[in-house]
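1. Just the structure for this:
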Amino acid sequence: MAAHQFRGPSDLHLHSERSDGTQTPAEVMRSAHEHGVRTAALTDHDTTDGWAEAATAATSLGMTFLPGMEMSARYHGRSVHVLAYLIDPDDAPLRAEVTRVRSSRLDRARTMADRIARDYDLSWPDILAHTRDGATVGRPHIADALVAKGHVRDRTEAFSGILNPRGDYYVALYAPDPVTAVRLVVGAGGVPIVAHPAGRAGVLPDDVLRRMLDAGLAGFELAHRENRAEGVRTLRRLVDERALIVTGSSDYHGAGKPNLPGENTTSDDMVQRIIDTASGTAPIYS
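-> Now for the predicted structure:
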């Protein structure tokens, strides 16, 4: 057991305005605390920029802060998200790949904005108005601009309509394949967990999952509101076979999604396994 102690409940998947959430990292920690969370991870998309602010806020509230990131990956056009816990943020290979993904996000957002502007009143400054300086620009920021312009009611309508991947305005994002993403996280001393692995797109093919596991994948986020029961049952069998880590999280985005901190949590023993497995960085204890 580690010398330092954390307390549950633990929510290990929260987003701030440094990616596609609507609150500052400090506000995210305060919201988590208000909902009873006592150990929290900030997992913004492809960035660790909010760690310092979140850690200061969390520890001031008597919480444990567990640094994380949600890394983008793609498999045959499908988006796969790998939660990367306790990575070394200065690891050169990981930083290089994340920088490439972030650059792709920016180019993609500009291209999508140009396409949408042909049919809707929308400009690049409109989108930037909903994006914090240095944030990972993405479709949620375009969605927020569309809402502000009155073209859609909310992000959900934007994603199902104008920003739908099957629509004319959509542009694919560059991201590494999931096996490479797992290797990069492990190489940075982190613990990789697949986020919402049984969502609408279904579970990844068994051979891909096994290659990810052979590369060092530590487990799955099985308690998540987007997961489907059938897919969770399939993954449970793999968890039992390989003695994997299982997490539960809210995927909180502030006003960007209805998800609330602590609506799903990770058991203390699984949090401890993540801490004990990692070598990249350490939790920040109060």
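2. From now on I want contacts and neighbour counts done on CA atoms only, so please keep to that.
-> Noted.
3. just checking, next helix/strand downstream of whichever strand or helix holds E230?
-> Using DSSP states H and E, E230 sits within helix 229-242. Using DSSP H and E, the helix or strand that follows helix 229-242 in sequence is strand 245-248.
4. another one to check against the first:
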Amino acid sequence: MNISNADLHCHSTVSDGTLSPEALAERARANGVELWALTDHDEIGGQQRARDAARAQGLPHLTGVEISVTFAGETVHIVGLGFDDRDEALCQGLAATRGGREERAREMAAELLKVGIPGAFEGALKYVGNPDLISRTHFARYLVETGRCSDTNDVFRKYLADGKPGYVPHRWAGLGDAVRWITQAGGIAVIAHPGRYHRFTPTTEFALFSEFKEHGGQGVEVVTGSHTTAEYGKYAAMAIEFDLAASRGSDFHSPAESRTDLGKLPRLPSQLTPVWELLAERITHPA
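-> Next up is the predicted model:
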């Protein structure tokens, strides 16, 4: 399959992005994307809109989702691609994963109040397209709006990262659960942006890859918006070591906030197997 510019990781207003699925499809097509997936956090409610928008843009498309899991006490993200978005077990699992977000958000607002920031829950809600998916990103946008910080990255550094005043941990799905939901729905599970898990030791990272593989995971994001050039090489080598297909995705959330625009990443290293080659039969092609 002759595809080089696939973007298989981005977010819409259905989770914590600022553009609609339709606007993302249009932007992807304008930026030369040849295969696109919308991967909202723990939510597949935007998949039909994404599929219709991709068809309208003449853009090949895969279903997608990004599932939050807890591994070794930390939050790790697993991207699912090419699954049946009507699968009952997947839908039920994602609903359960979303369930604790409001309680966590209210706890975050209470912690921010202790450091002199009132009204954070209500302020964050102004930025939420789907109330079931209120997240730290929505709080960050509110704190930028009120002048507490210069940008969302500044908010995370000062208030919302682990150990900071507004951080509240959340217990997500298990790694095996997330991989099973994806694979049993006919899709492929992919470790998202592994270079972002900075607190993992090499031993913990090896354990993540090993357990992921044992559960039936088949891919890893090698080229993604938060990886450095050195990390492209590191995770290309780990893809080969663990016999995983390689994925590519910008993790685009917003024109104003994201490090990398849709479709603007370097190509995958040539020695890797692109994950879309394993998903050829699941790609929806425009008529």
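5. Would you mind reporting the TM-score between them?
-> Overlay of the two chains. TM-score (TM-score structural alignment, normalised by the length of structure 1): 0.87; 278 aligned residues with a Cα RMSD of 2.4 Å.
6. and the top helix by length along structure 1, what other elements does it pack with?
-> Taking DSSP state H as the criterion, structure 1 has its longest helix at helix 92-117. Judged by 3 or more Cα pairs under 8 Å, 6 or more residues apart in numbering; DSSP states H and E, the packing partners of helix 92-117 of structure 1 are helix 124-128, helix 139-148, helix 178-187.
7. Any idea which of those gets closest to L83 of structure 1?
-> Among those, helix 178-187 comes nearest to L83 of structure 1, with 8.9 Å by Cα to Cα.
8. could you pull out the strands for structure 1?
-> Here structure 1 has its strands, by DSSP state E, at 10-14, 39-42, 64-65, 68-75, 78-85, 191-194, 219-223, 245-248.
9. could the ones you listed be laid out in CSV, adding mean neighbour count?
-> Formatted as CSV, the strands of structure 1 follow (neighbours: other Cα atoms under 10 Å):
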stretch, mean neighbour count
strand 10-14, 29
strand 39-42, 30
strand 64-65, 27
strand 68-75, 24
strand 78-85, 24
strand 191-194, 28
strand 219-223, 25
strand 245-248, 24
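10. so what's I245 of structure 1 up against?
-> The neighbours of I245 of structure 1, taking Cα atoms under 8 Å, 6 or more residues apart in numbering as the test, are I193, A218, G219, F220, V239, M270, R273, I274.
11. what's the answer for G17 of structure 2, then?
-> Here G17 of structure 2 is in contact with C10, H11, F252, H253, S254 (Cα under 8 Å, 6+ apart).
12. ok, those in structure 1: which stay?
-> Shared with structure 1 under both residues aligned by TM-score structural alignment, their matches' Cα atoms under 8 Å, the contacts from these are H11, F252, H253, S254.
13. how about D11 of structure 1, what's its partner in structure 2?
-> With TM-score structural alignment as the criterion, D11 of structure 1 lines up with D7 in structure 2.
14. swap in D107 of structure 1?
-> Match for D107 of structure 1 (TM-score structural alignment): E103.
15. From G216 of structure 2, how far out is G176 of structure 2?
-> Computed with Cα to Cα, to the nearest Å, the distance linking G176 of structure 2 and G216 of structure 2 is 8 Å.
16. What of L175 of structure 2?
-> Per Cα to Cα, L175 of structure 2 is found 11 Å from G216 of structure 2.
17. One more: A178 of structure 2?
-> For A178 of structure 2, the distance to G216 of structure 2 - Cα to Cα - is 10 Å.
18. again, but for A96 of structure 2
-> According to Cα to Cα, A96 of structure 2 stands 22 Å off from G216 of structure 2.
19. who's more crowded, the two?
-> For A96 of structure 2 and G216, the more surrounded residue by other Cα atoms under 10 Å is G216, and the numbers stand at 16 against 13.
20. Now do the contacts for the match of D107 of structure 1.
-> Residues in contact with E103 of structure 2 (Cα under 8 Å, 6+ apart): none are found.
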